[in-house]
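Enquirer: below are the sequence and a predicted model for it; my questions follow.
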Amino acid sequence: MELTLVKEIEAKGIPGRGPVQLTDQQAQLVNIKTVPVTKGPLDQTIRAVGQVVVNEEKTAALNSRVMGWVEKLYVDTTGAPVTKGQPLMALYSPDLYSAQQDYLIARRQGGSLKESARKRLELFGISDEQIAALEKTGTPTNTLDITAPLDGTVIEKKIQPAQMVQPGMPLYRIADLSEVWVQAEIYESELPFVKKDQKAVVKIPAYSGREWEGRVDFIYPFLEGKTRTNMVRLVLPNPEGMLKPEMYVNVEIKNDLGEELSVPSSAVFNTGKQQYLFVETDKGVFVPTLVELGPVVGDRQLIRSGVEAGDAVVVDGNFLLDSESQLKAAASGEPHAKVAEGAKEGQE
């Protein structure tokens, strides 16, 4: 079937493309379908897979500051809940014992020597409360209790009873799990729609029907090269402790785009150098028209310029139109095809 142009119309700045005019019968045979360009409110939901991790801002690592031996473990299991100030272990250290003696002697003498001796105790990790107890009793202790620096859960325990420890050796790692992070991978094309402090919803397959609300706390400043994704960090309250580190979750980030001009994605041709679609300017007259594209939202393509709301664009049969448009442009010998008015209708 030959598609014939019947009046002179110029394509809008698209090299190698010309306008095409069809009769009603031809348009029906090739299944041409048009829809209007719409302008209205658009909502977008970005869906991603994430993983629960501990909140690094609510995590503390306990390391030994002196050489010594583990005299006793008060908290001997990973996963045990602890409160701030709770004794975790008793450490025997000759260096600590000597430092306590030096402080008691310096305290009796007074002056700058006392401050220097107290500073040494603080550098060994002895708290103000423990120093006050030493001043009250006046007797150095053989062991020192290492206490929890915050309320939380023991997520790592690196020591055993009677074990020798060295300065810098890790002892415990404690995390407050009442608030956790979720790290989600967002596709590169969706990054323009993700902003800091944006609301997000987290769902867990194991807890059907439950949702947790959080917010975007941080967008990492680098991309994963192999997957072309960007890590986004969410912060979520976790008062019941149902969100557990290493748990996989589904993330939804909702975005209100406001009033936007859009067409179905199937309407757009993208050659890499130019983007265009076919607009029905008159009945049966289809003109290839350059457009400036915005991002894709679901099955809709946002349009920045080139068409207006209400313009009829082709969404079905446009590949045949594009082929005929190229043939007509080549036959005319002009980069922007023109068609002589009064040409006869094509025959099947």
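Expert: Thanks, I have it.
Enquirer: okay, CA-based contacts and neighbour counts for the rest of this
Expert: Noted.
Enquirer: which residues touch Val182?
Expert: Gly50, Gln51, Val52, Val53, Arg233, Leu234, Val235, Leu236 (CA atoms under 8 Å, 6 or more residues apart in numbering).
Enquirer: how about the helices in the stretch 151-300 of the chain?
Expert: Along the stretch 151-300 of the chain, no segments are classed as helices by DSSP state H, counting those that start in this stretch.
Enquirer: out of the contacts of Val182, which are inside strands?
Expert: The members of the contacts of Val182 that map onto strands under DSSP state E are Gly50, Gln51, Val52, Val53, Arg233, Leu234, Val235, Leu236.
Enquirer: could you check how many residues crowd around the second one?
Expert: Residues near Gln51, counting by other CA atoms under 10 Å, number 19.
Enquirer: highest neighbour count among the ones in strands among the contacts of Val182?
Expert: Highest neighbour count within these, by other CA under 10 Å: Leu234, with 28 neighbours.
Enquirer: ok, that one - contacts?
Expert: Counted by CA under 8 Å, 6+ apart, Leu234 has contacts Trp181, Val182, Gln183, Ala184, Ala200, Gly214, Arg215, Val216, Asp217, Phe218.
Enquirer: so the fifth one touches Ile253, yeah?
Expert: Translated: Ala200. Yes - between Ala200 and Ile253 there is a contact at 4.5 Å, judged by CA atoms under 8 Å.
Enquirer: okay, the contacts of Val182 in CSV with distance to Val154 next?
Expert: Output for these, formatted as CSV (distance: CA to CA, whole Å):
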residue, distance to Val154
Gly50, 23
Gln51, 20
Val52, 17
Val53, 14
Arg233, 23
Leu234, 23
Val235, 21
Leu236, 20
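Enquirer: in strands, which of the contacts of Leu234 fall?
Expert: Counting by DSSP E, those contribute Trp181, Val182, Gln183, Ala184, Ala200, Gly214, Arg215, Val216, Asp217, Phe218 to strands.
Enquirer: buried ones among these?
Expert: Buried members of the ones in strands among the contacts of Leu234, counted by 16 or more other CA atoms under 10 Å: Trp181, Val182, Gln183, Ala184, Ala200, Gly214, Arg215, Val216, Asp217.
Enquirer: second one coming, line it up with the first:
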Amino acid sequence: MNNPSNKMKKEYVIGVSALVATLIVTLVAVQIDWGAMFSSSNHSISSENSDFVQAGPFQIAVSVEPETPQVGENRIVIQVKDQEGNPVSGARVRAVGEMPAMGAMPAMHAQADIQESAAGVYQGDFELAMAGSWPLAVDVATDEAHHVDLAFDMATGRRGIQLTTATPSGDVAYHTCSMHPSVKSATPGTCPICGMDLVPVTREELQSGSVMVDEGRRQTIGVKTGEVIRAPFEVPIRLQGQITYDETRLSAISLRFDGWIGDLYADFEGKPVRKGEKLFTVYSPELLSLQEEYLETVKRGRQGSVGNQRQALVNASRKRLTLWGLNNAQIDWLEKQGKAQDYVPLFAPTDGVVMQKNIIAGAAFSQGQTLLKIADLSSLWIETFAYEQDLPLIEPGMSASVRLTNIPGDEFTATVMQVDPFLGENTRTARVRLQVDNTNGQLRPGLFAQATLKSDFGEMLLIPKDAVLVSGEKRIVFKDIGEGRLKPVTVRTGYSDDEYVVVRKGLQDGDRIVTSGNFLIAAESKLKAGVDQW
């Protein structure tokens, strides 16, 4: 018989041994699981174990944690190298997951907050709001010429992410929309904004800013080219104005004594008068007394011997008449009459028309009062106004062609006689007076006129006005550099004559440029990499 005590000891040892064996197996299993977990974690940031893909000028590896994306918090790890395998630091990296819109539910976005954790390693957390498919877009750029896009298929509950598209590493840098250059895609397709086909942008175009437009497309969109030329150049200056009197040919009739009007011959405004014709007659007691004194002095001088003393008396008496406002013609007329006249005539001092009449027959007048104004219309002025930017081009003596509103088609020649040395405070313009001949009487004061002056610059470097595209303060011209390529060139322009523009800088004589179809080229390409020039 077996001893019961020995049997119990044997069962106890077996039980303890089994427990120890179980604990050892458990610890080994836990250790293996932890090692696998750490190994997986290290794999996410280890360059040796990551799957890199070629994308443009970069090598890029993308992974997510957990490996099976889940609703809630997730992490993305992006590793960036150059073609030589060196880590790329300081890149701009973005990662966004998007669940497309479904029915009334709008699209949802999950953007990662990316930070560079080590040289060439970029990490960030993102949150998926609900289960489903979340296509992932990754964008990496160091500058405008080094920019790539990658797209991945990602979904919750499905292990890993699958690369769908990436910027090719060949000559094409990316594809963009001609109307929306902010759209950049790694693959051909259509613009998500306007639906237009995306066009490729090559790396050569990124560096030079040129675009390729073959002959077939040029004919389709109406592109024409021409040469930069050097030719005589004049700038037209168009001025609006009005015909007015020549102020140097105005005459005012006034007297230096009080009196009354007798006969009035210049009896209405606008009446033409000739030099020496009677305008009116006047009566004045003081003038009558002076006439008698003068005629008596002249009579005594004729009866006696003519000496210096008598001639001096005649001259003094004649001078008194002139001081009273009579001219030599009136005094000579008085001598011919031989006696004092109650009513003395006044004669027209020049040819012209009566532009102002302030008297009527029989009316009294006061000394110094303006009785008539006479204007000589054989020469007239055109008063125009020039803006301050045109003033440096205008000089006295310049010839101008003039057109009038009431005589369409006919042109007259005028000459710049004076430019005001000051500007109008409110209009910021200066008055420019032109003189025009009117011996035929065809022109009339008050008519509106358009004067065109031409400032001669001599020979200048010229391009057609339509060849220049305006972008803010910049001026862009497409230069044909051969082999179907058009390169945008920033130019500095000068004056324009509405057909040609002066080129100050940026082009040379003989350069071929696009003269028509510029806007269509710009609309299709937006100068691609040349956007900086706009």
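Expert: Happy to help now that I have it. What you are looking at is a predicted structure, and each value in this text was computed from that prediction instead of being measured.
Enquirer: in the first structure, point out the residues matching the biggest helix by length in the second structure.
Expert: Ranked by number of residues, the top helix in the second structure under DSSP state H is helix 4-43. On the first structure, no counterpart of helix 4-43 of the second structure exists by TM-score structural alignment.
Enquirer: so what corresponds to Gln130 of the first structure in the second structure?
Expert: So, by TM-score structural alignment, Gln130 of the first structure is matched to Gln330.
Enquirer: doesn't Leu346 make contact with that match?
Expert: Yes - with contact defined as CA under 8 Å, Gln330 of the second structure counts as touching Leu346 (6.8 Å).
Enquirer: so between those two, which is more surrounded?
Expert: Taking neighbours as other CA under 10 Å, Gln330 of the second structure and Leu346 compare with Leu346 leading, 22 against 18.
Enquirer: how close does the more buried one get to Ala375 of the second structure?
Expert: As for Leu346 of the second structure, its distance to Ala375 of the second structure is 17 Å (criterion: CA to CA, to the nearest Å).
Enquirer: can you pull the contacts of the residue most central in space within the first structure?
Expert: Centroid check for the first structure by CA atoms, centre = their mean gives Val232 as the closest residue, at 2.2 Å. Listed by CA under 8 Å, 6+ apart, the contact partners of Val232 of the first structure are Gln183, Ala184, Glu185, Ile186, Val216, Asp217, Phe218, Ile219, Tyr220.
Enquirer: between those residues, which is closest to Gln274 of the first structure?
Expert: If you rank these by distance to Gln274 of the first structure using CA to CA, Ile186 comes first, at 27.1 Å.
Enquirer: got a list of what the closest one touches?
Expert: Ala48, Thr229, Asn230, Met231, Val232.
Enquirer: and what of Arg47 of the first structure?
Expert: Asn250, Val251, Glu252, Ile253.
Enquirer: and what of Arg215 of the first structure?
Expert: Lys196, Asp197, Gln198, Lys199, Ala200, Leu234, Val235, Leu236.
Enquirer: which stretches of the stretch 1-150 of the first structure form strands?
Expert: For the stretch 1-150 of the first structure, the strands defined by DSSP state E, counting those that start in this stretch cover 20-21, 33-36, 38-54, 59-63, 68-73, 81-82, 87-92, 143-147.
Enquirer: Gln166 of the first structure is nearest to which of these?
Expert: Of all the strands of the stretch 1-150 of the first structure, strand 68-73 comes closest under CA to CA, at 6.8 Å.
Enquirer: now do the buried residues in the closest one.
Expert: So strand 68-73 of the first structure, judged by 16+ other CA under 10 Å, has buried residues Gly68, Trp69, Val70, Glu71, Lys72, Leu73.
Enquirer: ok and that strand relative to strand 143-147, angle-wise?
Expert: If you take axes from the mean of the first three to the mean of the last three CA atoms, to 10 degrees, strand 68-73 of the first structure sits at 70 degrees to strand 143-147.
Enquirer: which residues outside stretch 247-259 of the first structure are in contact with it?
Expert: 39-53, 184, 193-194, 198-205.
Enquirer: repeat that with 7 Å
Expert: 39-52, 193, 199-204 (CA atoms under 7 Å, 6 or more residues apart in numbering).
Enquirer: could you turn the buried ones of those residues into a PyMOL selection?
Expert: Buried residues among the contacts of stretch 247-259 of the first structure (16+ other CA under 10 Å), as a PyMOL selection:
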select buried, resi 39+42+44+45+46+47+48+49+50+51+52+193+199+200+201+202+203+204
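Enquirer: against Glu115 of the first structure, how distant is the residue of the first structure most remote from its centre?
Expert: Of all residues in the first structure, Gln109 sits farthest from the chain's C-alpha centroid, using CA atoms, centre = their mean; the distance is 60.1 Å. Counting by CA to CA, the gap between Gln109 of the first structure and Glu115 of the first structure amounts to 11 Å.
Enquirer: what does stretch 60-75 of the second structure correspond to over in the first structure?
Expert: The aligned range for stretch 60-75 of the second structure is empty, by TM-score structural alignment.
Enquirer: got the end-to-end distance for that stretch?
Expert: Using CA to CA, the two ends of stretch 60-75 of the second structure sit 17 Å apart.
Enquirer: and for stretch 340-351 of the second structure?
Expert: 28 Å.
Enquirer: outside of it, which residues touch it?
Expert: 262, 273-283, 288, 291-292, 330, 376.
Enquirer: just the buried residues of those.
Expert: Buried members of these, counted by 16+ other CA under 10 Å: 262, 273, 277-283, 288, 291, 330, 376.
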